[in-house]
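sharing a sequence plus its predicted fold:
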Amino acid sequence: MAVVIQERRASGEGSSIASPGPIATAESFGPTDRRRGWIVTAVIGALAAITRLTLLNYPTDAGTPVFDEKHYVIQAYQLLGNGWLEDNPGYGLVVHPPVGKQMIAIGELLLGYNAWGWRIIAALSGVAIVVLVTRIVRRMTRSTLIGAIAGLLAVFESVLFISSRMGMLDIFQALFVVGAFGCLIVDRDRVRERMAAAAARGTIGLSDYGPRLGVRWWRFGAGVLLGLALGTKWSGLYYIAVFGLMSVAFDVAARRAYGVRKPWKGTAIRDIGPALYALTGIPLVVYLLSYLPWFASETGVYRHVVGNQVPEGGFFGWVPDDLRALIYYSAQSLKFHEGLTNSAGNHHPWESKPFAWPMSLRPLLYYYVDSENVSGCRTESCVKAILLVGVPAMWWLSLPMLAWLTWMAIVRRDWRYGTVLAAYGAGIVPWFASLDRQMYFFYMVPAAPFMVMGFALVLASVLGPADASVERRRTGLLVVCLYLAVVIANFVWLWPILTGLPISTGMWQQELWLPSWR
């Protein structure tokens, strides 16, 4: 079967790539301006490093961790002195998988038990997220300019910024999730390269199901990263489900685009099995490997519950005792989380629900020292505070942005908008199923990079396609630059309450724009 391929410029700034139909319409597999792309990425990465690493060791609570750092930093340090085994004796139960705490422990191993040690890996992860967002959006849009816009938005996005400067878990999950997303975007391009090669050889029509695609290492890499995300927090399961469906959708679209006679059956026969292996089996293996120190121990929490709390034999007697013990261990941790409900009387002054997260209507106070213990603001009454709050110039516009993504994905059938929307939804939609549970705004950290990508795609629409008139492009570029300036100015205004710098109580009140921020 003949397949018609229409060439399209690979490096067009802001070019529109529609969802593929029965005929392949784009033969570009990535931007071609590689040297400029890496230079731009390096500059944005350096800017991210400067913002994330400046005064990284400040503030502390008299030399000790702040907020939930007090849980994870201490648990991470225990790993170093206990053969990478976590018992959490101070709290009686380990409430999250170990990968995030292992990441913190690496920093403490390198730099010691101090603020630099327990925050350095989080900061480097934050820098890596900015770089990944830049590269991913550049590849999706075939535009280094749009990738640079996405990178700048990520640098000055305050939720990612603060999370990169705290020894907590969410920034690591965000890193692994964004990395997995990027791997699947590259895998999509690689699949289409292989399909194009098969079309050039005239072998597309040899089977109703299309060609076999061979080993897909980028998808394998996505599976490894998803396993690390699951090993950081169990909410990684949502991304495994969504990204698995996304990968299958990419495969169906590729087979349709290159004229495979039975693309759905071809995907079912040739692609779904390997996808389950790569995006379900591999994550499970990586998750289990993260517990190797626990499996190797004799004193780990719930290490030998089979025969005690868990009866031997029975319906699940065929499951190895070590694995049954881990399942029991995980169930107890989940039970702890599920018990933190409002109906059971568990309330926190800074908790929030997912319907407030997209616009950052209820932020989270990480650190606060009142005027009696603070000096340095040149007034008699000073305050130091860190408030996890989204930059209003982005977060307050998130609902219109999501509406535009939905329109472009459904009506215009643009795959880029649909994938970003799905990834963003994986970070927030599942939480609506358990509204009674105690929740916090930092649950949005893994979704924040996809919000940034969404805004970058919207700004690409504002900028206009590469073949638009000069006047159209200049007007679009002016609007984009003005918006970036507003975001940066907004970030600079919030800087004192993002970093804990001493400010007057009057200035503190001016920083709190909404009653719900107080």
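Thanks, I have it. Keep in mind that this is a model prediction, so the values were computed, not measured. Residues are numbered from 1 along each chain as shown.

from here on, contacts and neighbour counts on C-alpha atoms
Fine.

what lies in contact with stretch 54-74?
Residues external to stretch 54-74 that are found in contact with it (CA atoms under 8 Å, 6 or more residues apart in numbering): 101, 104-105, 114-116, 118-120, 165-169, 366-367, 499-500.

would you confirm that residue 199 contacts residue 258?
Yes: with contact defined as CA atoms under 8 Å, residue 199 reaches residue 258; the gap is 7.3 Å.

when those two are compared, which one has more neighbours?
Between residue 199 and residue 258, counted using other CA atoms under 10 Å, residue 258 has the larger neighbour count: 28 against 20.

my guess is the more buried one contacts residue 194. True?
No: using CA under 8 Å, residue 258 makes no contact with residue 194, being 10.6 Å away.

and residue 236, how close does it get to residue 149?
28 Å (CA to CA, to the nearest Å).

have a look at those two and say which one is more surrounded.
Taking other CA under 10 Å, residue 236 and residue 149 do not tie; residue 149 has more neighbours (26 against 23).

residue 456 is in contact with that one, correct?
Yes: Residue 149 lies in contact with residue 456 (CA under 8 Å); the separation is 6.3 Å.

count of residues packed around residue 39?
By other CA under 10 Å, neighbour count at residue 39 equals 11.

and it, what element?
helix 34-53 (DSSP states H and E).

can you pull the buried residues of that helix?
Under the neighbour-count criterion of 16 or more other CA atoms under 10 Å, helix 34-53 has 37, 40, 41, 44, 45, 47, 48, 49, 51, 52, 53 buried.

helices or strands next to that helix in the packing?
Identification of packing neighbours for helix 34-53 by 3 or more CA pairs under 8 Å, 6 or more residues apart in numbering; DSSP states H and E yields helix 115-141, helix 144-155.

okay, one more to line up with it:
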Amino acid sequence: MRALLDRSAYAALLIGVLAQLLFSVNLARPTKPVFDEVHYVPAARTLLALERPANPEHPPLGKELIAGSIAVFGDTPLGWRAAATLAGTATVLGVFAILLLLLGSVRTASYGALLATLNFTVYVHARIAMLEPFLGAFVVGGIAALLWAMRSPPKRVTPRWVLGSLLLGLATAVKWTAAPYVAFAAIGFVALRVRRSDLWAGLTIGKALALLGVVSLAGYFATFLPYFFLREDPLTLAKLLPLQWDMYKLQTQVLQAHPYQSGWLSWPFAIRPIWYLYEPVDGAVRGILYLGNPLVMWGGLVAVAWLGWHWWRTRVPVAGALALLWAASLAIWAAIPKSLGFYYYYHLSGVFLCVAIPAAFHLHAGAKPSRALFWFAVFAGALFIRFLPILSAAALPNDQAFTQWMWLDSWR
């Protein structure tokens, strides 16, 4: 066990450093706000100055983290996006931790982290001041912490369970779409605990659910603290709950049609990606296409299907849990009352595919290293390099250069 911990620590350190370096290269390019940065960067500036409420349809934490990044690195493109790179790296390491805790293989966990790094959606969101990078980091981190508690010594179960509960609460404080994961955690805990009393030893069902609810809610509401010190229309305890209703009304309002809108059933097939940027800027035509790595996104569907079949045939809990996690992350959007959908809502589901793929290879291969997983990662890396110019806002030769990457007409 000590050897496994040592190897996993070194692997995680190496992966984290490499991911952070990759996400940080040319981070300040382009020098203008990209896509929804036009909403969140001004909101972060306003919050940093404690002026007034801004971007009221979402909870505050994502904007607070962008504001903190600006406070540390300056009100520059680097400052807007620096915190997102840390969130991207945290997401990659969270994938590593989930796979390590579930399967006990440093190799499989490393492949999962590599696929997350090479998944275009994680890369793009790790380099932009939007809410998705923070949402992904807190949800994945929360799941990892709850799994960490699952087989911990009794004295350490409760603190680790509290950590996971807090991270899920903070995820909800970034976007409400994280709230269902608190419910998923409760359902998953109860389903496993009633069958295996040795899991989360010393933590009763009642205590676990109470802690999950109380800690996640406390973490969520604590992020509203800066709103109490705004110079204009400061928050009060009497206004705190009515503010939640106001946020709900803003999030469920009927919006006008958008050229990049898409339905949730289309997201797994990457039919309608989004051009976050495509225009002359900083002396050249540059583009940022928000699209999943096709091999990860489409291959991941095969992995999820196989995991579901494998669970049905063998009742291996890990296989069923990972297939269900991906399916539930997509099904959320069938229930959420939003008038428009966008491909970037699939961000978390794409991250879970990076868990499902190496898990499927691992379970299929048994104790033997999977050569097929190695080649899968190689081809995913080749696609990442191929698409990198339109993921990183590199200079393109002309305004029609994008056509060489358009595999489907709907990508245009």
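Done, it's in. Everything numeric here is computed off the predicted structure, so don't read it as measured data.

so which pair among the buried residues of helix 34-53 of the first structure is furthest apart in space?
37 and 53 (23.9 Å; CA to CA).

what sits closest to the equivalent of residue 438 of the first structure over in the second structure if chain neighbours are left out?
Matched to the second structure by TM-score structural alignment, residue 438 of the first structure sits across from residue 340. Nearest residue to residue 340 of the second structure, sequence neighbours excluded (CA to CA, 6 or more residues apart in numbering): residue 261, at 6.3 Å.

which residues touch the residue most central in space within the second structure?
Against the mean C-alpha coordinate of the second structure, by CA atoms, centre = their mean, the closest residue is residue 136 at 1.9 Å. By CA under 8 Å, 6+ apart, residue 136 of the second structure lies in contact with 87, 88, 91, 171, 347, 348, 351.

now with 10 Å?
The contact partners of residue 136 of the second structure, taken as CA atoms under 10 Å, 6 or more residues apart in numbering, are 87-88, 90-92, 94, 122, 125, 142, 171, 174, 178, 347-349, 351-352.

what does residue 291 of the second structure give?
119-122, 124, 270-275, 297, 343-344, 347, 387, 390-391, 411.

what do you get if the cut-off is 6 Å, keeping everything else the same?
Applying CA atoms under 6 Å, 6 or more residues apart in numbering, we find residue 291 of the second structure in contact with 121, 273.

now check the first structure for the residue matching it.
Checking TM-score structural alignment: residue 291 of the second structure goes with residue 389.

any idea how far its match is from residue 336 of the first structure?
Where residue 336 of the first structure is concerned, residue 389 of the first structure sits at a distance of 27 Å (CA to CA).

next: residue 105 of the first structure.
For residue 105 of the first structure, the distance to residue 336 of the first structure (CA to CA) stands at 24 Å.

can you check residue 30 of the first structure too?
Going from residue 30 of the first structure to residue 336 of the first structure by CA to CA gives 46 Å.

and the alignment partner in the first structure of residue 215 of the second structure, how many neighbours?
Under the alignment (TM-score structural alignment), residue 215 of the second structure maps onto residue 282 of the first structure. When counting by other CA under 10 Å, one arrives at 21 neighbours for residue 282 of the first structure.

try residue 160 of the second structure
That count, for residue 160 of the second structure with other CA under 10 Å as the rule, works out to 21.

and it, what element?
helix 154-172.

check residue 416 of the first structure too.
Residue 416 of the first structure belongs to helix 415-426, assigned by DSSP H and E.

the helix or strand just after that helix to helix 144-155, inter-axis angle?
Next along the chain after helix 415-426 of the first structure, taking DSSP H and E as the criterion, comes helix 448-463. Our comparison of helix 448-463 of the first structure with helix 144-155, counting by axes from the mean of the first three to the mean of the last three CA atoms, to 10 degrees, yields an angle of 140 degrees.

who does helix 448-463 of the first structure touch, helix- and strand-wise?
Packing partners of helix 448-463 of the first structure (3 or more CA pairs under 6 Å, 6 or more residues apart in numbering; DSSP states H and E): helix 470-499.

which strands or helices does the helix it packs on pack on?
strand 382-388, helix 448-463.

run the angle between that helix and helix 144-155 for me.
Using the same axes, to 10 degrees: helix 470-499 of the first structure against helix 144-155 is 20 degrees.

please identify the buried residues of helix 470-499 of the first structure?
In helix 470-499 of the first structure, the ones that count as buried by 16+ other CA under 10 Å are 472-473, 476-477, 480, 484, 487-488, 490-491, 494, 496-499.

looking at those residues, which is nearest residue 434 of the first structure?
residue 498 (29.5 Å).

corresponding residue for that closest one in the second structure?
Using TM-score structural alignment, residue 498 of the first structure sits opposite residue 391 in the second structure.

what's the answer for residue 360 of the first structure, then?
Aligned counterpart of residue 360 of the first structure in the second structure: residue 270 (TM-score structural alignment).

ditto for residue 47 of the first structure
Matched by TM-score structural alignment, residue 47 of the first structure corresponds to residue 18 in the second structure.

what of residue 238 of the first structure?
So residue 238 of the first structure corresponds to residue 180, using TM-score structural alignment.

secondary structure class for its match?
Per DSSP: H, G, I helix; E, B strand; the rest coil, the secondary structure class of residue 180 of the second structure is helix.

what about it, neighbour count?
Neighbours around residue 180 of the second structure, by other CA under 10 Å: 15.

count of neighbours near the closest residue to it other than its chain neighbours?
Of all residues not flanking residue 180 of the second structure in the chain, residue 332 sits nearest, at 7.4 Å (CA to CA, 6+ apart). Per other CA under 10 Å, the neighbour tally for residue 332 of the second structure reads 15.

look up how far residue 18 of the second structure lies from residue 332 of the second structure.
33 Å.

can you check residue 230 of the second structure too?
From residue 230 of the second structure to residue 18 of the second structure the distance is 39 Å (CA to CA).

any idea which element residue 277 of the second structure lies in?
According to DSSP H and E, residue 277 of the second structure maps onto strand 274-281.

quick one: buried residues of that strand?
Neighbour counts using 16+ other CA under 10 Å place 274, 275, 276, 277, 278, 281 of strand 274-281 of the second structure among the buried residues.

same question for stretch 99-111 of the first structure.
99, 100, 101, 102, 103, 104, 105, 106, 107, 108.

okay, it sits on what stretch of the second structure?
Taking TM-score structural alignment, stretch 99-111 of the first structure hits residues 61-73 over in the second structure.

which residues sit against the matching stretch?
For stretch 61-73 of the second structure, contacts defined as CA under 6 Å, 6+ apart pick out 44, 48, 79, 80, 83, 131, 173, 174, 223.
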